[in-house]
Structures are given as structure tokens and as C-alpha cells.
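K.L.:
Fold the following, please.
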Amino acid sequence: MQYLYPNQDLTGYRQIVKVGEDLEFCGFELLRLDAGKSFESETLDEEAVLVILSGKCDISVNKKEYTNLGVRKDVFSGNPTSVYVPVKSSFKIREAQGLFAEVAIVTAKAEKQFEPFIVMPEDVVCNNRGILNYKRDVRDIIVANGEGKVHRIIVGETINYPGHWSGYPSHKHDVYNPPYETKMEEIYHFRIKPEGGFGVQVMYNEDLSLRKAYLIKDGDTVILPEGYHPIAAAPGFQVYYLWVMAGEHGRKLLPREDSKLSWLNNVGPLIK
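P.N.:
Take a look at the predicted model:
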């Protein structure tokens, strides 16, 4: 099975992960627009979140206009601006600054139709999670705030400090076993700062029938249909990743930690 989708330095639209083929519930597309260029599409049986990675855009959804969106020069420069697009909707994205804009289009299989809405940078819920060398910054774009407003999709961003891990202690969400674990697919899309660096995506399961590690470069994408999936940033480099999750059993996050690492949860109280 293909898990790693390497970066392709292309301008325009690229579908990277297709719902119903690469994964059952999650999809990922990337849009790179030169000055004044635009892109139009429709969602059909998927809901989507348009996350502005850099630049400024005008976005319309079912003729509802959102203008001059986007405040950051790159993904490391503050919170994103995002727009939710329901199923069976048309949308248009136009570069609005006369420079360059990049937009991630994350999607999830959906049946229920809701209203479009915008998530401004100040609406993003930010947390600093972890301790020691697995401390990271997490930005929830549409997570708890999406209840009653979206069907399945969950979206956010994480930034690893240089030399630090995230998704650690390792967790997974590939078995439906409430209240201990839920089943959700996930996609990561990565950026590295400075660009010449790298991160490492680890993937494994209980019996090690899945046991992989990928060298992650700027612009790469990884799908996570199963297994534990921690990430490490090489010393000297920050690792950013956009994440999208979806599954058939609702939106409540119930990850299961690797029991062999659970002792690490006792470290935090000891050093505080």
C-alpha cells in the first residue's frame, strides 16, 4: 500500500489523496495560484475545508462571497484562515493580492448538508501539548467547534519544534472500541523550515506487521489508515503538518496510546 506521496513542485491544482480510492473517508488536494489566477470546483458527495496556507484569496461558496482572506506569509507565521464548503456545493478561489497563494483543500466523505462558514485566525483554538522533547504547538481549525456545523471532517495543524516529536506518546485510532478508541483515517501534509531539512514519519502497529519510517521533505503528504504514527523533526528544523481526520462513527476523538509508552504520562507531574 502506498503511504507516502512525495511533493511535486507544480503550479495549479493537484489531487493527491482521493476519497474512495486512496482512503475511504479522507481526501487531500493542493492548489497553487499565481497572481490573479482562479480555480473553480464542486464538492458533490464530500464536504471540504479550504485552508489558506499562504497569500490572500477571495473565496465564494454557493455564491456567498468571502473577500481578502488570509493573513500569513507561510504556515509557520500564525493561524490560518479557512472556509468550510458543504456537500453538493460549488466554490471558487481567486488569488487576491497580485502575488501568489496556496490553498489546501481537505475533504471528507459526507451525506449531511450544512451551511458554509469561515474560520478566522482568531477562531482557531491553540494549545501547547507535550513536555520535554515532545512538546509541540497544535492549532484546532475545525474540531470541537465543528459539532452541529459539519458532518465528519476534523481539521487542524501541528508544529514540531526542532529536534522534537509529536503524536507522542504514540497513539492510534484504527479500531472502533468506545469509550477507549474510535476508528478514523487521517492525512498529514508537511512543510519544513528551512526547506532543506527533514522530519521522520513513523508508522507501526501492535504486531509490527506495519513497521515503516519515512524521510519527510517539504511538501510531502502521508496517509494514515492504521497504526501508531508519531513524527520527529530533525534538529535545526521545524516540521509543520496539516491534518484531516474522518470516519464513520462520529467526530469524537478517542485515540488509544501505545501501552508500552504509557509510563511517560507520569513524567509531567514529576517535573512540574
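K.L.:
hey, let's count contacts and neighbours off CA atoms from now on
P.N.:
OK.
K.L.:
Can you say which helix or strand has Asn127 in it?
P.N.:
Per DSSP states H and E: Asn127 is located in strand 125-129.
K.L.:
now the strands for the stretch 1-150 of the chain?
P.N.:
4-5, 12-17, 26-34, 38-42, 46-54, 57-61, 64-69, 82-85, 90-95, 100-109, 117-119, 125-129, 136-142 (DSSP state E, counting those that start in this stretch).
K.L.:
Just the angle for the last one relative to strand 46-54, thanks.
P.N.:
The reference is to strand 136-142. Interaxial angle, strand 136-142 versus strand 46-54 (axes from the mean of the first three to the mean of the last three CA atoms, to 10 degrees): 130 degrees.
K.L.:
Figure out which of the strands of the stretch 1-150 of the chain is closest to Phe76.
P.N.:
Relative to Phe76, the nearest member of the strands of the stretch 1-150 of the chain by CA to CA is strand 46-54, separated by 9.3 Å.
K.L.:
which residues are contacting the closest one?
P.N.:
Strand 46-54 has contacts (CA atoms under 8 Å, 6 or more residues apart in numbering) with 70-75, 80-88, 100-111, 150-151, 153, 155.
K.L.:
6 Å instead, please
P.N.:
72-75, 81-87, 101-110 (CA atoms under 6 Å, 6 or more residues apart in numbering).
K.L.:
want to put them side by side, so please do this one too:
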Amino acid sequence: MINEWFHTAGTLARDGFDSVVDARIEGWAHTGFRSVTLGDASGLAVPSAPAGATAEDRLPTSVDLPAAGVERVIVPLAGETFTVDYTLSDGTTGSQELTGRTSVFHGPADCLYLPTGASATLSSPAGRIAVAEAPTEETRPVQFMSAAEVPVELRGSGISSRQVHNFATPAGLDCVKIIACEVITPGGNWSSYPPHKHDEAIAGSESRLEEIYYFETAVSRGCRAPAEADPFSLFSTYSSAAGEITTSATVRTGDIALVPFGYHGPLAAAPGYDNYYLNVMAGPDEERVWLISDDPAHGWVRDEWEDFEFDSRLPYETSKEK
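P.N.:
Have a look, this model is predicted:
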């Protein structure tokens, strides 16, 4: 079915969270994701709220993450301050303050890694926060990474220029399974391109990874859009030998695309509208590594990047106002 693996904002709302992806979705096993809006949502740069709520509603200022057999990475999406109070599986307790950002288009934010078996309470007077998850029985220590420590990568060139925050890739936090990053694509540019896949275990060239895309969209920096402007992007997936999948979707803030297998990309940010997505990946392979195979029909495009200049609009940083 077309868009079988695509979920519009609010359709995955559950248990006080704006969205929840976990093994309760049929055919999904290796990754998880949660997003939640806390407190006064009216002042957030890109507001969202659970189904039935509006941006003007004052929501609960805290939400609980129950203990479970999953490791977690917690990252603010929008809002100034957040507190994570946690209890580890051995009874050890702790608390970590996280500094957020104006929006996901204003540079990286602080993030926190919690090992499997931990429970936590997330609190903020006004903010939105995301949680990446992956089942595992192995443990790692609690890890804090400040926004200034997040590895920022400028990838591609020309209209394929994009900005990547590698906060939970192997270059960032030491996770057991989770590979997570944020990608900023300015209006008119393409990312997740060339289309690629990671659904076979081929030593040294491809790894098996489920992937979650959580999207946000906004009017591009410097544009003076009318109040009725409707930021959007386009996203697609298509089948590989591992399975049949077809996504051909218009994406907006809060939408989620799941990629259990198959080729995915491109993400095309419409002119005038910037795109953000948070990727969460994990899989059954023993090694935590992101190895991909380009669609043979399109992989040649990478070689063309050397002939174009990188988009001067990037990087998007916290200090730059929209």
C-alpha cells in the first residue's frame, strides 16, 4: 500500500506523548521514538501538541519514561531549559539539566544518554523534547553531551547541501545500538540523496538498520511569508529485494516516516520552506555501523558534487536568528 509506513502528526499520539514509535507497530522491532510537548506551548517557535490540544493550551510540565529494556537518547527540540531526573536499574539516581534551542533550525542542543533499564521524568516549563530508543540488554554509562560538543557535518554540495548533527552516531555518544542524527535541509535543497538502502548484511559495505524519520518544517530564513504559509517538503521510499514499500508523501511538522527496508530518499525541501528531520536507526547486526548502498541508477550523482559550491546559507547556528 502507498504510504503504509507514513504517519501524519498526531496519529501516533499515546500516553501523553505527541508521538510514540515502538514494537507495538506491526513489523517494527529495533528502534523507537517519542516526542512530547511540555508546559506552555504557545511561545514555541514550531509548536505542536498532542491530539486534541492546541498550541495555546497549557500542558503538563513533566512526563514519565517508564523503565524498559531500551537504551535512550534524549534531545530537546524547542525550548530553553529541561530537566531529566532518572533512576538506573541498580537504583542509582541522578539529574541532568539540558539546554535547548529556539527551534530545531537553530543549531544543536544538549543531549543525554540513559542505559537500558533506566526510568526518567522529563520536565520543562515550556518545551518540546524527543527520545530515541533501541532495545538492548547491554549497558553503557550515563552520558551527557553539550550542544557545543555535538559533531556538526556539512554534507553534499550545491542543491544537495545539508547540515548534519551527529549527536548519537558512532562519532558522538557511545550507544549500544542507537545511531541518531539531525539533518537540516534549506528550502529548495535535497537530502537523503542519492536514494540508498541499508537492509542487507554485507560485510564492509552494508548493514541492516531500521530507520525512523521525524520531520519538522518552517519558513526559510530571510523569507517574509504570510500568516497562511504552509511549510512542507516531499519524501519518498521504494522497494528493494528485502521488501515492498512505497512512500510518496507531503511532510509537515510532526509527521513520521518509518523505513523497515527498501530505498529511501529523496527528501526535497520546497523552495521557501526549510526541512528538519531526526533519524533514529538500529538493527540486528552485531556491529553498530551505518553502511549503505546507493541505488545503482543514481549513485553517480555523488561524483558530481565536486563540481558545485556548498550552499552558503549553512551552517544554521544558534546565534543566527530566523
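K.L.:
What TM-score do the two superposed chains give?
P.N.:
After superposition, the two chains reach a TM-score of 0.91 (TM-score structural alignment, normalised by the length of structure 1), with 267 aligned residues with a CA RMSD of 2.2 Å.
K.L.:
So which bit of structure 2 is the strand holding Asn127 of structure 1 matched to?
P.N.:
Aligned using TM-score structural alignment, strand 125-129 of structure 1 spans residues 151-155 in structure 2.
K.L.:
what lines up against Met245 of structure 1 once you look at structure 2?
P.N.:
By TM-score structural alignment, Met245 of structure 1 lines up with Met281.
K.L.:
Give me the neighbour count for its match.
P.N.:
28 (other CA atoms under 10 Å).
K.L.:
Please apply the same query to Glu304 of structure 2.
P.N.:
12.
K.L.:
Check Asp64 of structure 2 too.
P.N.:
Count around Asp64 of structure 2 with other CA under 10 Å applied: 16.
K.L.:
try the one 5 residues further on
P.N.:
A count of nearby residues for Gly69 of structure 2, using other CA under 10 Å, gives 17.
K.L.:
residues touching it, list them.
P.N.:
Contacts of Gly69 of structure 2 by CA under 6 Å, 6+ apart are Thr116, Gly117, Pro135.
K.L.:
What does the second one correspond to in structure 1?
P.N.:
Right, Gly117 of structure 2. That one, Gly117 of structure 2, aligns with Lys88 by TM-score structural alignment.
K.L.:
same thing with the last one?
P.N.:
Pro135 of structure 2 maps onto Lys109 of structure 1 when the alignment is built from TM-score structural alignment.
K.L.:
Now do the same contact list for its match.
P.N.:
Phe25, Glu46.
K.L.:
For Ile131 of structure 1, see how far away it is.
P.N.:
According to CA to CA, to the nearest Å, Lys109 of structure 1 stands 35 Å off from Ile131 of structure 1.
K.L.:
ok so the match of Met245 of structure 1 is a strand residue?
P.N.:
Yes: counting by DSSP: H, G, I helix; E, B strand; the rest coil, Met281 of structure 2 is found in a strand.
K.L.:
Now do it against Phe232 of structure 2, distance only.
P.N.:
Counting by CA to CA - Met281 of structure 2 and Phe232 of structure 2 are separated by 24 Å.
K.L.:
for Asp255 of structure 2, same thing?
P.N.:
11 Å.
K.L.:
for Tyr113 of structure 2, same thing?
P.N.:
31 Å.
K.L.:
Then Pro266 of structure 2?
P.N.:
For Pro266 of structure 2 relative to Phe232 of structure 2 (CA to CA), the value is 14 Å.
K.L.:
More neighbours: these two, which one.
P.N.:
The neighbour count for Pro266 of structure 2 versus Phe232, taken as other CA under 10 Å, is higher for Phe232 (23 against 18).
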